[in-house]
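In: turn this into a structure:
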Amino acid sequence: MKAKPKQSRYLTLVLILGLIAACTPPAEKTAEPTSIVEADPLPSWNDGPRKEAIISFVEDVTDSASPNFIPVADRIATFDNDGTLWSEQPIYFQFFFALDRVKALAAEHPEWKNKQPYKAVLENDMPTLMQQGEHGLLEIVMSTHAGNTTDEFDSLVRSWIDTAQHPVKKRRYTELVFQPMLELLDFLRANDFKTFIVSGGGIEFMRPWVEGVYGIPKDQVVGSSIQTEYDYNNGKPIIKRLAKIDLIDDKEGKPIGINRYIGRKPVFAAGNSDGDLQMLRWTDANPLMSFQLYIHHTDSLREWAYDRDSHIGKFDIGLDEAIEKGWTVIDMQTDWKIIYPFEKNQ
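Out: From the prediction side, this is the model:
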């Protein structure tokens, strides 16, 4: 049956509009409302008072209408490294580097076979090595970290960090960084905080890799250092690393390092041990609104559990003071959904 003229015109119009639509590139879809998960700046953190406290602090101090507003220039955040941004058990990762350097240099030092603490290192005798105490450990660091140029040391660290594996976790050391803390660093930077590492670890051990791993520029690292000297070197200038201590950036050394290299008191500080307590106290003394964060290692299955009696990352006086002053103490086991970045895909 033929369509009535009015219907025919209608059908023709529909066909024309359909052809136009088919030949026209689709318009961009209107963005759907962001879900709560997508908007979450700390997705690897479980919801709770500690996560809420961090987010509330950042929102408060970046709100220009808030009485606690902090100007961008003063938004300084300092983070310890060992135990705060990556793991530190059973010994500090930089010390694993030093042990590997002893073995690499052993052929040049045959006397080490019968001399402690080197003998213990070469025989993988950790109990005897630990008995050498702080003096023995310092001797190892000095003999493996000095006597070269800054460029040579940078190359050694880069090579090691790209290949060495943790003896327990069987992962590269840079894989053992904490995913929740990477998110925290990103969250702070997105709100115009300048993030610094303030660590007892060596400044020149951290500089070669922190930018790629944490997004923290190498010039925003404060750490322990040895003395150096400039040498024109027949027209090829170098900086030599000497076997002399310059700064131990731990305990009281952390506020000193912050003052020397940053020049502003932090408004946000994070640590995990008694060695970080003075840095958190220094931050707490800031007349501006401030935030003190402690990481409590409580997860013996996914990482390690330790605090008051640990020989690495002892958390005793700092834990008591944090509780007394109402600082935020992260319980790793309950506050973090995952520990390491590689767990996201498991």
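
In: when you work out contacts or count neighbours from here on, use the C-alpha atoms and nothing else.
Out: Noted.

In: buried ones in stretch 89-102, by neighbour count?
Out: Of all the residues in stretch 89-102, those buried under the rule 16 or more other Cα atoms under 10 Å are 89, 93-102.

In: which residues sit against it?
Out: For stretch 89-102, contacts defined as Cα atoms under 8 Å, 6 or more residues apart in numbering pick out 82, 118, 121-122, 140-141, 144-145, 160, 173, 201-202, 205, 304, 312.

In: before we move on, back to that, nearest to Tyr261, of the buried residues of stretch 89-102?
Out: Relative to Tyr261, the closest of the buried residues of stretch 89-102 is Gln94; by Cα to Cα it sits at 21.8 Å.

In: run through the helices of this structure in chain order.
Out: Using DSSP state H, the helices of the chain run over residues 5-23, 36-39, 49-61, 93-105, 118-122, 126-131, 133-145, 150-163, 179-190, 203-214, 253-261, 277-284, 317-325, 332-335.

In: ok, which of those comes nearest Val72?
Out: Per Cα to Cα, nearest to Val72 of the helices of the chain: helix 49-61, 9.8 Å.

In: who does the closest one touch, helix- and strand-wise?
Out: Packing partners of helix 49-61 (3 or more Cα pairs under 8 Å, 6 or more residues apart in numbering; DSSP states H and E): strand 328-331.

In: how about this one, so we can line them up?
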Amino acid sequence: MTAGGLLLSLGGRALAGVDPLPSWNESGARRAILDFVRRVATPGSPDFVPPEARIATFDNDGTLWAEQPLYFQLAFALDEVKRLAPQHPEWRNREPFRSILAGDRKGVMASGEKGLGQIVAATHAGMSTEAFAETVKNWFEIARHPTLGRPYDQLVYQPQLELLAFLRANGFKTFIVSGGGVEFMRVFAERSYGIPPEQVVGSSGVVTYATGPDGKPVLLKQAKVEFVDDGPGKPVGINRFIGRRPILAFGNSDGDLQMLQYTAAGGGARLPLLLHHTDAGREWAYDRRSPIGKLDKALDEAAARNWQVVDMKADWKVVFPP
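Out: The predicted model follows:
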């Protein structure tokens, strides 16, 4: 199903007979979304927002696609270590690479932030941005999720695809604002979500300009971190790269809390949304104690401030596209 084929709209209202969110159950969350969009997109409404200010920001991991049992970009990096290992025999006796090659995920995670930084440096740095994008593209073509057996870029959430299309049909501009690497996400964001590269805000490493052996200019990825687009970094990234405060923001973890706070603090109609992973049968159930996608403080603040929490099990008819 293509994003553009999901909805036709007129004057901020879904056309008669067209269900804009067919994969959403009839629930308070669905009604809140439909009512919000109707109010901000209908001329003459007290809450009307001009199209240029209809900004919606979405986290990626755990909000637009799955994130268990580990973040997909980390899965890519681990696979890259294995692919590159024959060129680096020293990795057999050096952590965290030894644990990766032994399939010891606990050992990898025990290496902490320093070890993860070494993994990213070994698999992301030292190549051109074009070469990196091609490497990521090739990985998506062959890699499969360890438990679901599907390509990683098929593990997007069908209800969210419908919501993105519904928002765009009603004059919204949709952005990804994620802690994931911006150049990693740009490889698939337009194909998977209909979100073009220039509307992807993410963490980034230093990139330098150089002249290649053929005399043509290239941009080379370096090992140094430039910007972390997570937690309090998300509002900073929104200000730096978008320049407008969102009126709708959708997250799923404590890493999205500041983005939701920033969105809610603006004037006029606002809709902060949290996706609560409650469906152990069709996906996963996790929140406060999860090392991946921890949802603790944000869940409490959502209750205190009456933010809309989307319950995956109760509110979604389906999770993944067929």
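
In: coming back round to it: for Gly235 of the first structure, which of the helices of the first structure is the nearest?
Out: Nearest to Gly235 of the first structure, of the helices of the first structure and by Cα to Cα, is helix 150-163 at 16.0 Å.

In: once aligned to the second structure, how far is that closest one on average?
Out: Following the fit onto the second structure, the mean deviation recorded for helix 150-163 of the first structure is 0.7 Å by mean Cα distance after the TM-score superposition for the first structure.

In: the second structure: matching residues for that helix?
Out: Mapped onto the second structure using TM-score structural alignment, helix 150-163 of the first structure spans residues 129-142.

In: next one: stretch 212-226 of the first structure
Out: Stretch 212-226 of the first structure corresponds to residues 191-205 in the second structure, going by TM-score structural alignment.

In: pull the residues that contact that stretch.
Out: Identification of contacts with stretch 191-205 of the second structure by Cα under 8 Å, 6+ apart yields 3, 153, 156, 161, 164, 174-183, 185-187, 189-190, 221-230, 237-238, 241.

In: pick out the residue closest to the middle of the second structure.
Out: Asn60 (0.8 Å; Cα atoms, centre = their mean).

In: next one: the aligned residue in the first structure for that one from Phe196 of the first structure, what distance?
Out: Residue pairing (TM-score structural alignment): Asn60 of the second structure is matched to Asn81 of the first structure. Asn81 of the first structure sits 10 Å away from Phe196 of the first structure, going by Cα to Cα, to the nearest Å.

In: just Ile339 of the first structure next, same as before
Out: 21 Å.

In: same thing with Phe96 of the first structure?
Out: According to Cα to Cα, Phe96 of the first structure and Phe196 of the first structure sit 24 Å apart.

In: do the same with Gln89 of the first structure
Out: Here the criterion is Cα to Cα. By it, Gln89 of the first structure lies 23 Å from Phe196 of the first structure.

In: same thing with Lys170 of the first structure?
Out: 28 Å.

In: who has more neighbours, these two?
Out: Phe196 (24 against 11; other Cα atoms under 10 Å).

In: just checking, what residue in the second structure corresponds to that one?
Out: Matched by TM-score structural alignment, Phe196 of the first structure corresponds to Phe175 in the second structure.

In: could I get the contacting residues of its match?
Out: Counted by Cα under 8 Å, 6+ apart, Phe175 of the second structure has contacts 55-58, 195, 199-201.

In: only whichever of the contacts of stretch 191-205 of the second structure are buried, select them in ChimeraX.
Out: Selecting only the buried entries of the contacts of stretch 191-205 of the second structure in ChimeraX, with 16+ other Cα under 10 Å as the criterion:
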select :3,153,156,161,164,174,175,176,177,178,179,180,181,182,183,185,186,187,189,221,222,223,227,228,229,230,237,238
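
In: out of the contacts of Phe175 of the second structure, which comes closest to Asp279 of the second structure?
Out: Using Cα to Cα, these come closest to Asp279 of the second structure at Phe58, 20.5 Å.

In: so what corresponds to Gln292 of the first structure in the second structure?
Out: Matched across to the second structure, Gln292 of the first structure falls on Pro272, judged by TM-score structural alignment.

In: roughly how far does that match sit from Ala143 of the second structure?
Out: 34 Å.

In: settle it for me: which of the two has more neighbours?
Out: Counting neighbours by other Cα under 10 Å for Pro272 of the second structure and for Ala143 shows that Pro272 has the greater number, 25 against 16.

In: could I get the contacting residues of the more buried one?
Out: Neighbours of Pro272 of the second structure in contact, by Cα under 8 Å, 6+ apart: 248-250, 260-261, 263-264, 307-308.

In: shared with the first structure, which of these?
Out: Comparing these with the first structure on both residues aligned by TM-score structural alignment, their matches' Cα atoms under 8 Å, the contacts found in both are 248-250, 260, 263-264, 307-308.

In: what's the most distant pair in those residues?
Out: Farthest apart among those by Cα to Cα are Thr263 and Gln308. That separation is 13.0 Å.

In: quickly list what's touching both of these two.
Out: Counting by Cα under 8 Å, 6+ apart, the residues touching both Thr263 of the second structure and Gln308 are 271-272.

In: between the two, which is the more surrounded one?
Out: The neighbour comparison of Thr263 of the second structure against Gln308 (other Cα under 10 Å) goes to Thr263, with 23 against 19.

In: how close does the more buried one sit to Val319 of the second structure?
Out: Taking Cα to Cα, one finds Thr263 of the second structure at 26 Å from Val319 of the second structure.

In: and for Gly17 of the second structure?
Out: Where Val319 of the second structure is concerned, Gly17 of the second structure sits at a distance of 23 Å (Cα to Cα).
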